[in-house]
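Enquirer: coordinates only, no sequence provided:
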């Protein structure tokens, strides 16, 4: 069910409003049909949110009549423990009250870790939210490895994250990457459908293995350059599943590791990181259903590997 309006309430809490279309529907069932999860309802009830019917606070036992306007005011969120808000430069590709889509440079982690507690994209987003008075923590919808550049999607509250996660699981979020590898391909377009699991003895590295999770990668050749024995190919890659290191593992498995990806056998002579960039992201808006499509140009360090042009 599509909300009739979205806005921030006077105290800056995020709110959604819906209009009942039939008599006799219970408020709890109506909210479930409107995409409000049981977990979200619990947070609204106990952590500072409100449920209003025609402007008056009601319990979920309320029976609705056609035309009733139901408003859910979501509780304010605090940054997660360990996430330090910091001021830093962000490249914003798209933003509204629900989602924030950014262009991440290579060399920057998406979220903090024990070894890198600061300077991450999430630290900077938390700093942006603090400066703007947005009562939210950082909900990462699409995450990239430190050395992978390109598009990252952030949900501005847990409800939007819930809706976007559902879209991801249903295949409703399309991510397109560009990659640079050595060698040539006989097919211009093909699929790699091989299961991926953790490599024994490593907490980081993955590999194709029969007992892994199914992983499907769609690959299309964009252009090839170079001389015999030193050819480079620029690929467009679409993920149909979201396994850790999926593109890196699949391309290495077929004998074409990403240029610069030393973890999976790539050559680092021409670039100091894996030549992988998230160039496109598309999905229908989690609230309005409107199509959202965002693009990011391939960075110069990748193009310079073999003199590719934009």
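Expert: Right, received. Where do you want to start? Everything quoted here is computed from the prediction, not taken from an experiment.
Enquirer: can we go C-alpha only for contacts and neighbour counts from here?
Expert: Fine.
Enquirer: state the number of residues packed around residue 106.
Expert: The tally of other residues near residue 106 (other C-alpha atoms under 10 Å) stands at 20.
Enquirer: wait, it touches residue 148, no?
Expert: Yes - Residue 106 lies in contact with residue 148 (C-alpha atoms under 8 Å); the separation is 5.3 Å.
Enquirer: hey, what's in contact with both of the two?
Expert: residue 273 (C-alpha atoms under 8 Å, 6 or more residues apart in numbering).
Enquirer: doesn't residue 292 belong to a helix?
Expert: No - membership of residue 292 in a helix is not supported by DSSP: H, G, I helix; E, B strand; the rest coil, which gives strand.
Enquirer: that one: what's it in contact with?
Expert: Here residue 292 is in contact with 282, 283, 284, 285 (criterion: C-alpha under 8 Å, 6+ apart).
Enquirer: any idea which helix or strand carries residue 172?
Expert: Following DSSP states H and E, one finds residue 172 outside all helices and strands.
Enquirer: try this one side by side with the last:
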């Protein structure tokens, strides 16, 4: 389990945030966030006031990483890179989410280590980790300044013969969509660009293995852009199937077997292949060793319809 409850007995009243700071060695801001996230109980009652004085039986829900043996593929003194499997979230959204990449990060590098960016749960591939708060902040700034060159591999429906640029604004949660987390091409959205480079066309499956380079970092950018140009990624349970089925996937009512049947793959065939950036005057170019071309071909269950 990623979360566990630690119990304490406090005999002398103490400020709640001070108790958390002293007990767990965290900052005042982190202590206040712990209370805001409803993780502190006093005598079996949820604590809601950060300035309250507490005593008696105190229970605190904390995150404790449990490793499954995933090791980084590259690391320096300040950062590490993991090759995340498909189906694993980076951060848990709720206590019942179970194992995430955070389990590996925290168990290996401690509580101050964090991912510097995100990729979708369904997407596999490289994730950059700051081993400490200072490194995390610096790495996030490099991403925010668009100074990280990212390359993805994907297997998409249909034939793509020539390289092209998708320049289409993206917007989340438009009024006509019944899916809250879906991203759409919309003129009122944020500027978004993705270059698409065909690598190999599999005629027997009517699918193209491509390289995708996102010049901007919008949520679901590659998935939404490829869907927009009528070449959705194989295995995508949100973009490329009707919204009723996509909603069923998101609320957990679609079985894995049904997902595979409807999307033609047991997983999203999108992989974060490489990261290139400059950090502290040193240029890094990190490549995944995952054989996406072969693996994706084998995962595509049948020929894509014309």
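Expert: Alright, I've got the coordinates. On a predicted model such as this, the values are computed, not experimentally measured, just so you know.
Enquirer: TM-score for this pair?
Expert: Here the TM-score for the pair of chains, by TM-score structural alignment, normalised by the length of the second structure, is 0.67; 224 aligned residues with a C-alpha RMSD of 2.7 Å.
Enquirer: highest neighbour count among the contacts of residue 292 of the first structure?
Expert: residue 283 (19 neighbours).
Enquirer: name the nearest residue to the aligned residue in the second structure for that residue, sequence neighbours excluded.
Expert: Mapped onto the second structure by TM-score structural alignment, residue 283 of the first structure lines up with residue 277. Leaving aside its chain neighbours, residue 277 of the second structure sits nearest to residue 148 (4.8 Å; criterion: C-alpha to C-alpha, 6 or more residues apart in numbering).
Enquirer: could you check how far that neighbour is from residue 98 of the second structure?
Expert: 30 Å (C-alpha to C-alpha, to the nearest Å).
Enquirer: again, but for residue 131 of the second structure
Expert: 22 Å.
Enquirer: comparing those two, which shows the higher neighbour count?
Expert: residue 131 (25 against 17).
Enquirer: got the contact list for residue 150 of the second structure?
Expert: 213, 214, 272, 273, 274, 275, 276.
Enquirer: so the third one sits against residue 123, correct?
Expert: Pointing back at residue 272 of the second structure there. Yes - Residue 272 of the second structure is within contact range of residue 123, at 7.3 Å (criterion: C-alpha under 8 Å).
Enquirer: okay, these two: which has more neighbours?
Expert: Neighbour count, other C-alpha under 10 Å: between residue 272 of the second structure and residue 123, residue 272 has more, with 25 against 22.
Enquirer: that one looks like it's in a strand, true?
Expert: Yes - assessed by three-state DSSP, residue 272 of the second structure belongs to a strand.
Enquirer: make JSON lines from the contacts of residue 292 of the first structure and add secondary structure to it.
Expert: Shown next, in JSON lines, are the contacts of residue 292 of the first structure (three-state DSSP):
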{"residue": "282", "secondary structure": "strand"}
{"residue": "283", "secondary structure": "strand"}
{"residue": "284", "secondary structure": "strand"}
{"residue": "285", "secondary structure": "coil"}
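Enquirer: so what does the strand or helix carrying residue 52 of the first structure touch, helix or strand wise?
Expert: Element membership of residue 52 of the first structure [criterion: DSSP H and E] is strand 50-53. With contacts taken as 3 or more C-alpha pairs under 8 Å, 6 or more residues apart in numbering; DSSP states H and E, strand 50-53 of the first structure sits against strand 69-73.
Enquirer: so which elements touch the strand it packs on?
Expert: strand 14-19, strand 50-53.
Enquirer: residue 268 of the first structure is nearest to which of the ones you listed?
Expert: Residue 268 of the first structure lies closest, by C-alpha to C-alpha, to one member of those: strand 14-19, at 46.3 Å.
Enquirer: could you point out which element follows that closest one?
Expert: Next along from strand 14-19 of the first structure, by DSSP H and E: strand 25-26.
Enquirer: what's the closest of the helices and strands packed on strand 69-73 of the first structure to residue 77 of the first structure?
Expert: That would be strand 14-19 among these, by C-alpha to C-alpha, at 10.0 Å.
Enquirer: read off where that closest one ends up in the second structure.
Expert: Under TM-score structural alignment, there's no match for strand 14-19 of the first structure.
Enquirer: quick one: that strand to strand 69-73, angle?
Expert: If you take axes from the mean of the first three to the mean of the last three C-alpha atoms, to 10 degrees, strand 14-19 of the first structure sits at 160 degrees to strand 69-73.
Enquirer: show me what strand 14-19 of the first structure is packed up against.
Expert: Strand 14-19 of the first structure packs on strand 5-8, strand 69-73, going by 3+ C-alpha pairs under 8 Å, 6+ apart.
Enquirer: show where the helix or strand just after the last one falls in the second structure, residue numbers please.
Expert: Just to be clear, that refers to strand 69-73 of the first structure. Going down the chain from strand 69-73 of the first structure, the next helix or strand is strand 92-95, by DSSP H and E. Aligning strand 92-95 of the first structure against the second structure (TM-score structural alignment) gives residues 72-75.
Enquirer: not counting that stretch itself, show me its contacts.
Expert: By C-alpha under 8 Å, 6+ apart, stretch 72-75 of the second structure touches 80, 81, 82, 83, 286.
Enquirer: now do the contacts for the aligned partner of the residue nearest to residue 277 of the second structure in the first structure.
Expert: Aligned by TM-score structural alignment, residue 148 of the second structure pairs with residue 173 of the first structure. The contact partners of residue 173 of the first structure, taken as C-alpha under 8 Å, 6+ apart, are 167, 281, 282, 283, 284.
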